[in-house]
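**Q** below are the sequence and a predicted model for it; my questions follow.
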Amino acid sequence: MIHTKTWSLMSVILAWFLLSASAHARGLPDFTDLVEKNADGVVNISTKTQRDAPSQQMLPPGMEVPEGTPFDDFFRRFFGNPNQPRSRPHNSVGSGFVLSEDGYILTNYHVIRNADEIIVRFSDRTELVAEVLGGDERSDVALLKVEATGLPTLQLGDSNDLKVGEWVLAIGSPFGFDYSATAGIISALGRSLPSDSYVPFIQTDVAINPGNSGGPLFNLDGEVIGINSQIYSRHGGFMGVSFAIPIDVVMNVVEQIKAQGYVSRGWLGVVIQDVTRELAESFGLSRPQGALVSRVIPDSPAEKAGFRAGDVILEFDGRNVVTSSDLPPIVGRTAVGKETNVQIMREQKRQTIKVVVEELPDEDQVALSRVGPQRSTDNRLAIEVIEVSYEQRQEAGLDSGGVYVMKVETGPALRAGIRPGDVISNLNNVQIESVQQFLEVAKSLEAGKSVPVLIHREGNSQFLALRIDEE
């Protein structure tokens, strides 16, 4: 007979064994083979940039040493040219990986920006000088070339097949520590950052630090599915939020650089915002979705196609637009010159507009408006407005109409978020051409129902949901 204590001990051992086996079956991944097979294809990238630095002030301000004099020779010998700033080298370190055996290297654009010299170091300590074939600041991708053959390459994956929660691994040189491997999971897909609206970033919790930039992000099959690019941090170190550029975006940039030497993007020419629950109701949508057009840029593809402020873009070129951040990368990757179908909601009816996509210009500035004369008050909205001058309309990008908000008191306008200094150009889907028209439209608004109002504020156009409470 088995003793009770012995049986209890055996039960504990068996339970531990079963739990261990279960954990192993569920599997925390083993990355050792992945690192061994792919580390040689990862490179360290160091850059050197000459920066002008003021020389030490050896002479009183405004005083120069005449060239060719004994004093000039003395200062040049011991202190350099006293009349000119001196340059000092600035070094930086990043990561990259080998794209092809004949020497094509991928990294981040910000790693090599303004570099005078780029050195690529391989795992066997070989160092080669790299040439920049092209770079794209908007996507933060750069293509380099070194003179070499037979280099170890990495296999590329498909970033369209990624799922939130799957394991990923990064290899790079954080803080200059070469070939450091860190692992984590995909936290989110299609992230849009304020400074990079044309890249649907992969968000991970992989430890990424300065020096990892430009290095590869692998899936469990050892395929590169992104380039590590940015971290979210309050102090410059890792905080669990990292962003990588999807490899399909990267390769689109590479193909364009190889084909034409630069990167072009599609352009629609609209200023957009998210659709809130209140705005969804006012536009006749069953739920918040799409990209709400708050302004159409003059002489843009959107204006030529007939887009209007107040249109909600629901689908572009067959791809759903769930939030406003979905639209820029979709448009950006659309071929320039392509005629595209765009599904919109206009005046609570779905319709399709055809637009010919043009190339994204270098600059796309939107201006703001200022005051004009003669005040009028709408007591129902608790708002005071005035007419807008021709010059102010031009600055705001308005062809005509609009009213300037002088004063907002407690009431529907204030609750909607309207402020003094805003210019209102559309109320309840009606283009406002004058103060008198604004007052008439405001008077006709139905109580208890949300309606859209388009304002222009500090260089931005935005729809707000205005609601007059039932008495």
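**A** Nice, thanks for sending it over.
**Q** going forward, measure contacts and count neighbours with C-alpha atoms only.
**A** Fine.
**Q** residues touching the spatially most central residue of the chain, list them.
**A** For the chain, residue 196 is the residue whose C-alpha lies nearest the centre (Cα atoms, centre = their mean; 1.7 Å). Residues near residue 196 by Cα atoms under 8 Å, 6 or more residues apart in numbering: 138, 139.
**Q** where do the helices of the stretch 201-350 of the chain begin and end?
**A** 247-260, 277-282, 301-305, 327-332 (DSSP state H, counting those that start in this stretch).
**Q** what is the helix of greatest length in the chain packed up against?
**A** Identified as the longest helix of the chain according to DSSP state H is helix 4-26. Here helix 4-26 touches no other helix or strand, going by 3 or more Cα pairs under 8 Å, 6 or more residues apart in numbering; DSSP states H and E.
**Q** what's in contact with the helix or strand that it is followed by?
**A** Counting by DSSP states H and E, the element after helix 4-26 in chain order, helix or strand, is helix 32-38. Under the criterion Cα under 8 Å, 6+ apart, residues 153, 154, 181, 220, 221, 222 lie in contact with helix 32-38.
**Q** excluding its backbone neighbours, what's nearest the third one?
**A** Right, residue 181. Nearest residue to residue 181 in three dimensions, chain neighbours excluded: residue 171, at 4.5 Å (Cα to Cα, 6 or more residues apart in numbering).
**Q** burial check on the one you found, number of neighbours?
**A** When neighbours are defined as other Cα atoms under 10 Å, residue 171 has 28 of them.
**Q** buried ones in the one helix or strand it maps to?
**A** Using DSSP H and E, residue 171 maps to strand 167-172. Residues of strand 167-172 classed as buried under the neighbour-count rule (16 or more other Cα atoms under 10 Å) are 167, 168, 169, 170, 171, 172.
**Q** if I pick residue 425, what's in contact with it?
**A** Residues near residue 425 by Cα under 8 Å, 6+ apart: 401, 402, 403, 431, 432, 433, 453, 454, 455, 456.
**Q** same thing but 6 Å
**A** Residues in contact with residue 425 (Cα atoms under 6 Å, 6 or more residues apart in numbering) are 402, 431, 432, 454.
**Q** just residue 331 next, same as before
**A** So residue 331 contacts residue 266 (Cα under 6 Å, 6+ apart).
**Q** and the one 4 residues further on, by the same measure?
**A** Shown here is residue 335, which makes no contacts under the criterion Cα under 6 Å, 6+ apart.
**Q** got a winner among the contacts of helix 32-38 for most neighbours?
**A** Busiest of those [other Cα under 10 Å] is residue 154, holding 22 neighbours.
**Q** and the comparison structure, right after this:
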Amino acid sequence: MPIKKLIAAAMLTAGLLTSPVVLSAPLSSLPDFTQLVEEQGKAVVNIRTVGTVRQMVRELPPGMENDPFSEFFRQFAPPQLREYRTGGLGSGFILSADGYVLTNAHVIADADEMIVTLGDRREFKAKVIGSDARTDVALLKIDAKGLPFVQLGKSDALKVGEWVLAIGSPFGFENTVTSGIVSAKGRHLPDESYVPFIQTDAAVNPGNSGGPLFNMKGEVVGINSQIYSRSGGFMGISFAIPIDVAMTVVDQLKQGGKVSRSRIGVGIQPLNKELASSFGLQDAKGTLISNVEKGGPADKAGIKSGDVVLRLNGELLDSSDDLPRMLGSIRPGSKVDMELWRNRKLLKLSVVTAELQDEDPRTAERAYRGKPQGEESVGNRSGLSVQALPAAQLQKLGVKFGLLVRGVQGPAADAGMQAGDVIVGVSGEDLASVGQLQQAINAVPAGGSVALRVLRQGEPLFIALKPEKAKP
């Protein structure tokens, strides 16, 4: 009889156990990363950067450093240009045997010189093929042949809970290996609309940036890019750029040294449950169009403020962050098919995209500086006090009619309305009068809501207002 079963039987006989013990097969051991590291670690590199910082300073004449009035005289000293050499450390990995290296754009930002150190200690000066700040991806090239290179996987195939491995140079310690699991997928960080990050709990620290994230097959599925930390060190949350996203950038960098993205000329906002209900949607999925640029691609195609984009080229949009990401992967001038929700009906349109460029916001609150005149209360169910804007201010805002919110209370305050907002639309339609707003609010059934389109600090957005029950 196996020794474990003999021990269990003896314990049962001695009365140490009150019920029979079922000894299952031994638990599977933790994953063994040794072969993966041996095979793929050779393609991971250390990147050392050197940059020059130029600064205008006011220096005292020699001998005055210890003068008690030195700071007083410093302000009258003539400014002089001083240069300082700075250095940085990061990681990267070799994409091909002819010397293409992938890393983060922030690793090589402002660098005058980049030294790539291989696993066998050979060093090469690298040149920048191109970098893209929006996705934080940079492509370098070193003059070498026959180099070890990584195998690429599919980040879309990753599953939450799957084991992953990071290799890099945290704090300058080269070829450091850490492991963890995929904590989440599709994370959207502030000001990072074009990258659905992979979140992991693999230990990543300063210096790991640009290094590869491997799956258990030894394939690169991401580029370690950011950490969430209050101390500057690892706290259990790391973010990696999906390799699928990175390689679409690499292809463009190889061809032209820069990345071109599509835009359709719209402002967007998240779609919450209340707004979805006011539009007649069961699920709060999709991208809500809050503003349409006049003369832009979306305007020419017939897209309107208040439309909800449900699909782009047949692919479902789960959240508002999906639209800029998906458009960012499409070349300008491409024709895209969109499925929209408008006036409680499905609508299909095609849009020819333009090249992404910065858009100038218009601030409604700044545009109106007049004194309160003609203030009106929009019924006791909404808690809104509004005032019609004069023609001059409407022209500045680019709208035909608008109501400046002068005061909020009750339902309006609960919905997030603010004094200074300008109401320009209701229930998916442009606003034309106070009466139209009042009628729309009165038509809301008990427990329902109405979608108001407002301008706030240069950004159009929708707010779901849930009026109080009508008094008998």
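**A** All right, it came through fine. Keep in mind that this is a model prediction, so the values were computed, not measured.
**Q** let me see the TM-score of these two.
**A** After superposition, the two chains reach a TM-score of 0.88 (TM-score structural alignment, normalised by the length of the first structure), with 445 aligned residues with a Cα RMSD of 2.6 Å.
**Q** that older thread, name the nearest of the contacts of helix 32-38 of the first structure relative to residue 31 of the first structure.
**A** Closest approach to residue 31 of the first structure among the contacts of helix 32-38 of the first structure (Cα to Cα): residue 220, at 7.9 Å.
**Q** identify the residue of the second structure aligned to that closest one.
**A** Under the alignment (TM-score structural alignment), residue 220 of the first structure maps onto residue 216 of the second structure.
**Q** what's stretch 271-288 of the second structure in contact with?
**A** So stretch 271-288 of the second structure is contacted by 268-269, 308-310, 317-320, 344, 449-451, 464 (Cα under 6 Å, 6+ apart).
**Q** quick check: residue 141 of the second structure touching residue 102?
**A** No - in this structure, residue 141 of the second structure is not within contact of residue 102 by Cα atoms under 6 Å, at 8.8 Å.
**Q** compare those two (neighbour count), which wins?
**A** residue 102 (27 against 21).
**Q** which residue in the first structure aligns with the more buried one?
**A** Per TM-score structural alignment, residue 102 of the second structure is aligned with residue 106.
**Q** and the residue nearest to the centre of the first structure, what's its match in the second structure?
**A** By TM-score structural alignment, residue 196 of the first structure lines up with residue 192.
**Q** on that earlier part again, of the contacts of stretch 271-288 of the second structure, keep whichever come out buried.
**A** Buried among the contacts of stretch 271-288 of the second structure (16+ other Cα under 10 Å): 268-269, 308-310, 317-320, 449-451, 464.
**Q** tell me the one among these nearest to residue 238 of the second structure.
**A** Closest to residue 238 of the second structure, out of all of those and judged by Cα to Cα, is residue 319, at 22.1 Å.
**Q** let me see the contact set for the closest one.
**A** With Cα under 6 Å, 6+ apart, residue 319 of the second structure has these contacts: 285, 286, 287.
**Q** the match of residue 102 of the second structure should be in a strand, yeah?
**A** Yes - read with DSSP: H, G, I helix; E, B strand; the rest coil, residue 106 of the first structure is one of the residues of a strand.
**Q** before we move on, back to that, just the ones in strands from the contacts of residue 319 of the second structure, please.
**A** residue 287 (DSSP state E).
**Q** can you put the contacts of residue 319 of the second structure in JSON lines and add distance to residue 326 of the second structure and neighbour count?
**A** Shown next, in JSON lines, are the contacts of residue 319 of the second structure (distance: Cα to Cα, whole Å; neighbours: other Cα atoms under 10 Å):
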{"residue": "285", "distance to residue 326 of the second structure": "15", "neighbour count": "20"}
{"residue": "286", "distance to residue 326 of the second structure": "13", "neighbour count": "26"}
{"residue": "287", "distance to residue 326 of the second structure": "12", "neighbour count": "26"}
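**Q** between the contacts of residue 319 of the second structure, which sits nearest residue 420 of the second structure?
**A** Looking across these and measuring by Cα to Cα, the closest to residue 420 of the second structure is residue 287, at 25.4 Å.
**Q** equivalent range in the second structure for the strand holding residue 171 of the first structure?
**A** Counting by TM-score structural alignment, strand 167-172 of the first structure corresponds to 163-168 in the second structure.
**Q** ok, back up a step: of the contacts of residue 425 of the first structure, buried ones?
**A** 402, 431, 432, 454.
**Q** and the last one, what pairs with it in the second structure?
**A** When the two structures are superposed using TM-score structural alignment, residue 454 of the first structure falls opposite residue 453 in the second structure.
**Q** figure out the helix or strand that that match lives in.
**A** strand 450-456.
**Q** for residue 118 of the first structure, same thing?
**A** Using DSSP H and E, residue 118 of the first structure falls in strand 117-121.
**Q** equivalent range in the second structure for that strand?
**A** Under TM-score structural alignment, strand 117-121 of the first structure corresponds to residues 113-117 of the second structure.
**Q** once aligned to the first structure, how far is the matching stretch on average?
**A** Superposing on the first structure and averaging over aligned pairs (mean Cα distance after the TM-score superposition for the first structure), stretch 113-117 of the second structure comes out at 0.7 Å.
**Q** check stretch 50-58 of the second structure too.
**A** Stretch 50-58 of the second structure, aligned to the first structure and superposed, deviates on average by 2.9 Å (mean Cα distance after the TM-score superposition for the first structure).
**Q** can you list contacts of that stretch?
**A** Residues contacting stretch 50-58 of the second structure (Cα under 6 Å, 6+ apart): 77, 79-87, 111-113.
**Q** go through it and flag the buried ones.
**A** Quick answer for stretch 50-58 of the second structure (16+ other Cα under 10 Å): 50, 51.
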